[in-house]
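Colleague: Here is a sequence together with a model predicted from it:
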Amino acid sequence: MQEKKRKLTIAKAMAEAISLDMRASDDVLVMGEDIGKLGGVFGNTLGLLDEFGPERVRDTPISETGFIGTAVGMAAAGMRPVVELMFVDFFGVCMDAIYSLAAKQSYFSGGNVTCPMVLMTSVGGGYGDAGQHSQTLYATFGHLPGMKVVIPSNAYDAKGMMAAAIADPNPVIFMYHKALQGMGWLGTVQRSITHVPEGHYTVPLDKAEVVRAGGDITLVGLGHTVHVALDAAAALEAKGIDAEVIDLRSIAPLDRETLLASVAKTGAVLSVDDDYHSYGVGAEIIATVAESDKVRLKAPPKRISYPDIPVPFAPEMEHAVLPNSDKVVSAVWAMLEARAHV
């Protein structure tokens, strides 16, 4: 019998994935600020307290250093904690626990002590929350070896990737974008609300997906910018440009094979990233393409990203510098204009 279609938000999909694993194993628990009765500021743990109680769904004091360090210790002892860093911007007060401990634990122990821990954290701006609550910082974490760094663009992937992250023996930084969560007060890209099967399944943490096939240019996004790229691809179609769109899903590891196969076909690539411009995901995408001897480019590769400035508080200033589909269309048109007029 065919499964009935049901659509979930990313927040509900994440909560469902966590609940399934908590039912399957007492080693899985959740910790963080306001994740109990409130269900998390972004809805990732709704309903878990009622089912599993305060022993396994633990509201913590406002001390990221304390509870994330505790999660590392639990993981070393064989548990599988899922811990929430409410905003990725808060990483500064707990980076020692994340990188000096969690990421290096397996390496320093010769593989004898692993760290099966998931750190989920919100990213993204556009809400007038200024520099304290609006960054993405993908590259900050992707640059550091020992951790997997992933971000889903839709609810189906969110559930499957969360299940895969909980099962992984490595620490996984599971980033979720505020604009995709499904929280009414934030507004949500409707395309992120997808069919989600009821049972347990996994989505690989090391495999990008071609979400739109095309032959003229490759647009590369992650999280929210996948939807920016898809909107741009629809607009470009009206101009006679057939764009392929790749959802990276993960930046550590980075699926270079899918990227290179696409660019080898299209001959052009544009990265769309809402992290800071310099030394970022876009630079790594372009370097990967430039270093390959299998790709012949018909236009210089380009990247759209966030400028190297603190996030402004004023909405007019913030929205002016965020990536959007109009910027993508203009960049692609400039890249391919000469060819398009041949």
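Modeller: Thanks, I have the structure now.

Colleague: C-alpha only now, for contacts and for neighbours.
Modeller: Will do.

Colleague: could you pull out the helices for the stretch 151-300 of the chain?
Modeller: Ranges of helices in the stretch 151-300 of the chain, per DSSP state H, counting those that start in this stretch, are 155-167, 224-237, 256-266, 281-291.

Colleague: One more to weigh against that first structure:
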Amino acid sequence: MNMIEAINSGLETMMERDDNVVIMGEDVGYFGGVFRATAGLQEKFGKTRCFDTPISECGIIGAAVGMCAYGLRPVPEIQFADYIYPGMDQLISEAARLRYRSAGEYTAPMTVRSPVGGGIFGGQTHSQSPEAMFTHVSGLKTVIPSTPYDAKGLLIASIEDNDPVLFLEPKRIYNGPFTGYYDNPVSPWSKFAESEVPEGHYTVPLGKAKIVREGDAVTVLAYGTMVHVAKAVVEEHGIDAEVIDLRTLVPVDIETIEASVRKTGRCLIVHEATRTSGFGAELSALVQERCFYHLEAPIERVTGFDTPYPHSLEWAYFPGPVRIGEALEKIVRDLKS
């Protein structure tokens, strides 16, 4: 399956297992979503369990919070992550705090799905990566998968979780092989955009990272699309790097990160979002706090630039082979001398 198919399968699996799981959002019903992630679900489960909403992100998330209090498990879709800002107050002030402000009487078992990142030339209002804004919010979990297998397993785990989860889906790896690595339509990392995905129910635990490549020279931390880009660059440069896919940003698997950095003594962080106050800054602080006496070189970050998202120059904006390669060579320079 590709990631879209895996997400659709995860939603179908949970709707079959639990009548309280409902899907809502703009165009998710009859049309099946702009990326087809909910295709066929309204036809199979009916209009009361998979239904369209008005163009009101505040209304979508606010209604989902009410559904949670009523006992449902809503899975609202925000059509693009860029559109989530009108609903931030409901997500942050209501959903994330419901368990605490009710002393545990109510929970908010909702999973807010949304496509994130660039890769489709969507411009400034369809390509942003706002994940760091939400990792700052206590009571809200943030998940970003990088493979179809993980996408389905993490989505099911998120829906079954009793707290709100922001489930961000990198649209650049939605539909299988894609372009962008040296402008080669058959990129060396496109194979990761499709994978074997079991039918039926399985979960990938939240808060557990995955080591996608073992190594001893440097630890590379990434998530979403950047996992594949970083791994390809590491192998192209012949560097013995350990590449870790975080999968969940909150809760982050600090134990796996710490063990790797203590082993390698070096750390490179890669993410597509802008640099200032990006999640890489939090990762850098965590690594410095826990691994300072094991570090043999400064922590490096390769990220998007601190500019409004550039429509026509988005492939230059992404962390790519040149910038990641330069950072890797810099951080391991003393090993080669």
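Modeller: Nice, thanks for sending it over. These figures come from a predicted structure and were not determined experimentally.

Colleague: Overlay the chains and give the TM-score.
Modeller: The TM-score (TM-score structural alignment, normalised by the length of structure 2) is 0.94; 329 aligned residues with a CA RMSD of 1.6 Å.

Colleague: Let me have the helices of the stretch 151-300 of structure 1 in TSV, adding mean neighbour count and distance to I98 of structure 1 as columns.
Modeller: Shown next, in TSV, are those (neighbours: other CA atoms under 10 Å; distance: least, CA to CA, whole Å):
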stretch	mean neighbour count	distance to I98 of structure 1
helix 155-167	25	16
helix 224-237	22	24
helix 256-266	19	26
helix 281-291	18	20
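
Colleague: separation between L268 of structure 2 and E255 of structure 2?
Modeller: Going from L268 of structure 2 to E255 of structure 2 by CA to CA, to the nearest Å gives 17 Å.

Colleague: still on that earlier bit, and of the helices of the stretch 151-300 of structure 1, who's closest to G53 of structure 1?
Modeller: helix 155-167 (19.5 Å; CA to CA).

Colleague: coming back round to it: Throw the helices of the stretch 151-300 of structure 1 into CSV and include distance to G146 of structure 1, thanks.
Modeller: As requested, the helices of the stretch 151-300 of structure 1 are exported to CSV (distance: least, CA to CA, whole Å):
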stretch, distance to G146 of structure 1
helix 155-167, 14
helix 224-237, 25
helix 256-266, 18
helix 281-291, 18
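
Colleague: Trace V93 of structure 1 over to structure 2, please.
Modeller: When structure 2 is aligned by TM-score structural alignment, the residue opposite V93 of structure 1 is P86.

Colleague: which ones are touching its match?
Modeller: 56-58 (CA atoms under 8 Å, 6 or more residues apart in numbering).

Colleague: which of these show up in structure 1 as well?
Modeller: Of the contacts of P86 of structure 2, the ones still in contact in structure 1 (both residues aligned by TM-score structural alignment, their matches' CA atoms under 8 Å) are 57-58.

Colleague: Show me which of the contacts of P86 of structure 2 are buried.
Modeller: 56-58 (16 or more other CA atoms under 10 Å).

Colleague: Of those, which is the nearest to A222 of structure 2?
Modeller: For the buried ones among the contacts of P86 of structure 2, the minimum distance to A222 of structure 2 (CA to CA) is 28.8 Å, reached by E57.

Colleague: So for the equivalent of the closest one over in structure 1, what's the nearest residue that isn't a sequence neighbour?
Modeller: Using TM-score structural alignment, the partner of E57 of structure 2 in structure 1 is E64. Take E64 of structure 1 and drop its neighbours on the chain: the residue closest to it by CA to CA, 6 or more residues apart in numbering is C94, 5.8 Å away.

Colleague: my guess is that neighbour meets F67, correct?
Modeller: No: between C94 of structure 1 and F67 there is no contact under CA atoms under 8 Å: 9.2 Å.

Colleague: anything in contact with each of the two?
Modeller: Counting by CA under 8 Å, 6+ apart, nothing touches both C94 of structure 1 and F67.

Colleague: Show me which of those two is the more surrounded one.
Modeller: Between C94 of structure 1 and F67, counted using other CA atoms under 10 Å, F67 has the larger neighbour count: 23 against 18.

Colleague: right, and that one touches T60 too?
Modeller: Yes: here F67 of structure 1 reaches T60: they are 6.8 Å apart, a contact under CA under 8 Å.

Colleague: Now do the shared contacts for those two.
Modeller: Common neighbours of F67 of structure 1 and T60 (CA under 8 Å, 6+ apart) are 31-32.
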